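*Asks:* need the 3D shape of this:
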Amino acid sequence: MTEGSYHHGNLRAALLERAEAVLVESGVDGLSLRALARDLGVSHAAPSRHFRDRQALLDALAVSGFTRLNERLRTAVEAPGPVSARLSALGRAYVEFAVTHAPLLNLMFTAKHADDSSAELKELGHRSLETTAELIAQAQREGDARAGDPARLAQVAFSALHGLATLALGSLLDDTPLAEATELAIDVLLTGLGFSR
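*Replies:* From the prediction side, this is the model:
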């Protein structure tokens, strides 16, 4: 694309989309506002209308990632059916997102835990855990899950699923297909939470 030929109408969205592609191709170090402007065929100053600097772009990418992840988890939680089925769907949704968007997820967690992360980023970053804890608390009220702090139980469940995704990305599951490993992990987690299977 030649400079000035960009006519999308939503440069901010296009910058984020291209930035995520570069993140996958080259990692965080490969991201620069000037290179994104060149890729999109706009002036090198155009991205500054939307992002004051590279860090603002990275933060916006993290916000976008958490927003998408939270939407997927919320869809699983709001589906009809027993809590155990919804927790299973939530677990599958998390592993699928973590494996499919690994560089983005890494950026999301790095940005969330940065000393200067925004309130919006922290809130979005905690929402997936809160969503899971709310579902576990519902199961506890209904007598289907073990006693205990729902937030702690949700944290341990997420840790197990995140670990599984990390092993899959490192090709460390040997001959076990990811889908099979995911179902087994979810089964173990639900049993540990006290659900009868």
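
*Asks:* rest of the way, CA atoms for contacts and neighbours
*Replies:* OK.

*Asks:* list the contacts for Thr2?
*Replies:* Contact analysis of Thr2 by C-alpha atoms under 8 Å, 6 or more residues apart in numbering lists 41-42.

*Asks:* helix/strand/coil for it?
*Replies:* coil (DSSP: H, G, I helix; E, B strand; the rest coil).

*Asks:* quick one: Thr191 and Ala185 touch, right?
*Replies:* No. The pair Thr191 / Ala185 is not scored as a contact, 9.9 Å apart, by C-alpha atoms under 8 Å.

*Asks:* now the residue most central in space within the chain. Nearest residue, chain neighbours left out?
*Replies:* Nearest residue to the geometric centre of the chain (C-alpha atoms, centre = their mean): Leu69, 4.3 Å. Nearest non-adjacent residue to Leu69, counting by C-alpha to C-alpha, 6 or more residues apart in numbering: Phe97, 7.0 Å away.

*Asks:* now whichever strand or helix holds that neighbour: buried residues?
*Replies:* Per DSSP states H and E, Phe97 falls inside helix 83-100. Buried residues in helix 83-100, counting neighbours by 16 or more other C-alpha atoms under 10 Å, are found at 83-84, 86-99.

*Asks:* next up, for comparison:
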Amino acid sequence: MSSAAPDRRQTYHHGALRAALVDAGLALAAEGGPDRVVLREVARAAGVSHSAAYRHFADREALLAEVSRHARAELAADMRRRIDRTDDPRGRLHAVGTAYIDFALTRTGLFRTAFGAHSAVGTQADKPFDDPHRILGQVLDEAEDAGLLDPELRPGADIAAWSAVHGLAGLLLDGSLPTTRDDIDFAVERVLGLVNRGLLNREARTGPVRR
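*Replies:* Coordinates of the predicted model:
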């Protein structure tokens, strides 16, 4: 008897294969991070030939860059869901941080893929709407508009906040900090509290909001 696997190749409508390849890449990234995102494996998961995948992505680098972008978009969606629960600038800044840490701890493969070597570079203004860095910048802009963030501190505030939270995520993921639920909650509150106190004033400005 032949031991060959059955032919699982599928056909896709025009434009659908690219989306299927990205979805397969995201599923592999969720399992094992960016190292799992290989064109041959992605093509196999999507049920198409290796050559078919090359019609949409010139090489693994191109595929990984696109999967990385989609992973960041999933984190951005989590952030937006949380910040939409409050109009308070302090609460929105806290929500961005907790969404980031929770994503890192619960969807680690996607997190490592989102911020690996293939994550996008550029200024906040260059980022798409569904990018975490852009969302953080918008929340900080809102805090400045409300008089909670000194305009002199706004340049680079996103870098400072992001560095602190990303650093905490890395320490937790690498096992450098205790990871019981109580320990995680304590570390998150400490780091986010320091970011909040370091950037934001105690009282909001009264009067019209700057636009």
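
*Asks:* on that earlier part again, give me the more crowded residue out of Thr191 and Ala185 of the first structure.
*Replies:* Of the pair Thr191 of the first structure and Ala185, Ala185 is the one with more neighbours under other C-alpha atoms under 10 Å, namely 19 against 15.

*Asks:* so what does the more buried one match up with in the second structure?
*Replies:* Under the alignment (TM-score structural alignment), Ala185 of the first structure maps onto Val191 of the second structure.

*Asks:* and Asp87 of the second structure? What does it align with in the first structure?
*Replies:* Asp87 of the second structure maps onto Gly81 in the first structure, by TM-score structural alignment.

*Asks:* swap that for Leu39 of the second structure, please
*Replies:* Aligned partner of Leu39 of the second structure by TM-score structural alignment: Leu33.

*Asks:* after superposition, how close is the lengthiest helix in the second structure to the first structure?
*Replies:* When the second structure is parsed with DSSP state H, its longest helix is helix 60-83. Comparison of helix 60-83 of the second structure with the first structure after fitting gives an average deviation of 1.9 Å (mean C-alpha distance after the TM-score superposition for the first structure).

*Asks:* list the buried residues for that helix?
*Replies:* Neighbour-count burial for helix 60-83 of the second structure, counted by 16+ other C-alpha under 10 Å, picks out 63-80, 82-83.

*Asks:* pretty sure Ser119 of the second structure sits in a helix.
*Replies:* No. Ser119 of the second structure sits outside any helix when classified using three-state DSSP, being coil.

*Asks:* distance of the alignment partner in the first structure of it relative to Asp175 of the first structure?
*Replies:* Matched by TM-score structural alignment, Ser119 of the second structure corresponds to Lys112 in the first structure. Between Lys112 of the first structure and Asp175 of the first structure the computed distance is 34 Å (C-alpha to C-alpha, to the nearest Å).

*Asks:* which one's more surrounded, these two?
*Replies:* More crowded of Lys112 of the first structure and Asp175, by other C-alpha under 10 Å: Lys112, with 24 against 7.

*Asks:* contacting residues around the more buried one?
*Replies:* 62, 121-122, 125.

*Asks:* could you do Leu168 of the second structure as well?
*Replies:* Applying C-alpha under 8 Å, 6+ apart, we find Leu168 of the second structure in contact with 101, 187-188, 191.

*Asks:* in JSON lines, list these along with distance to Gly170 of the second structure and secondary structure.
*Replies:* Formatted as JSON lines, these follow (distance: C-alpha to C-alpha, whole Å; DSSP: H, G, I helix; E, B strand; the rest coil):
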{"residue": "Ile101", "distance to Gly170 of the second structure": "9", "secondary structure": "helix"}
{"residue": "Ala187", "distance to Gly170 of the second structure": "12", "secondary structure": "helix"}
{"residue": "Val188", "distance to Gly170 of the second structure": "12", "secondary structure": "helix"}
{"residue": "Val191", "distance to Gly170 of the second structure": "13", "secondary structure": "helix"}
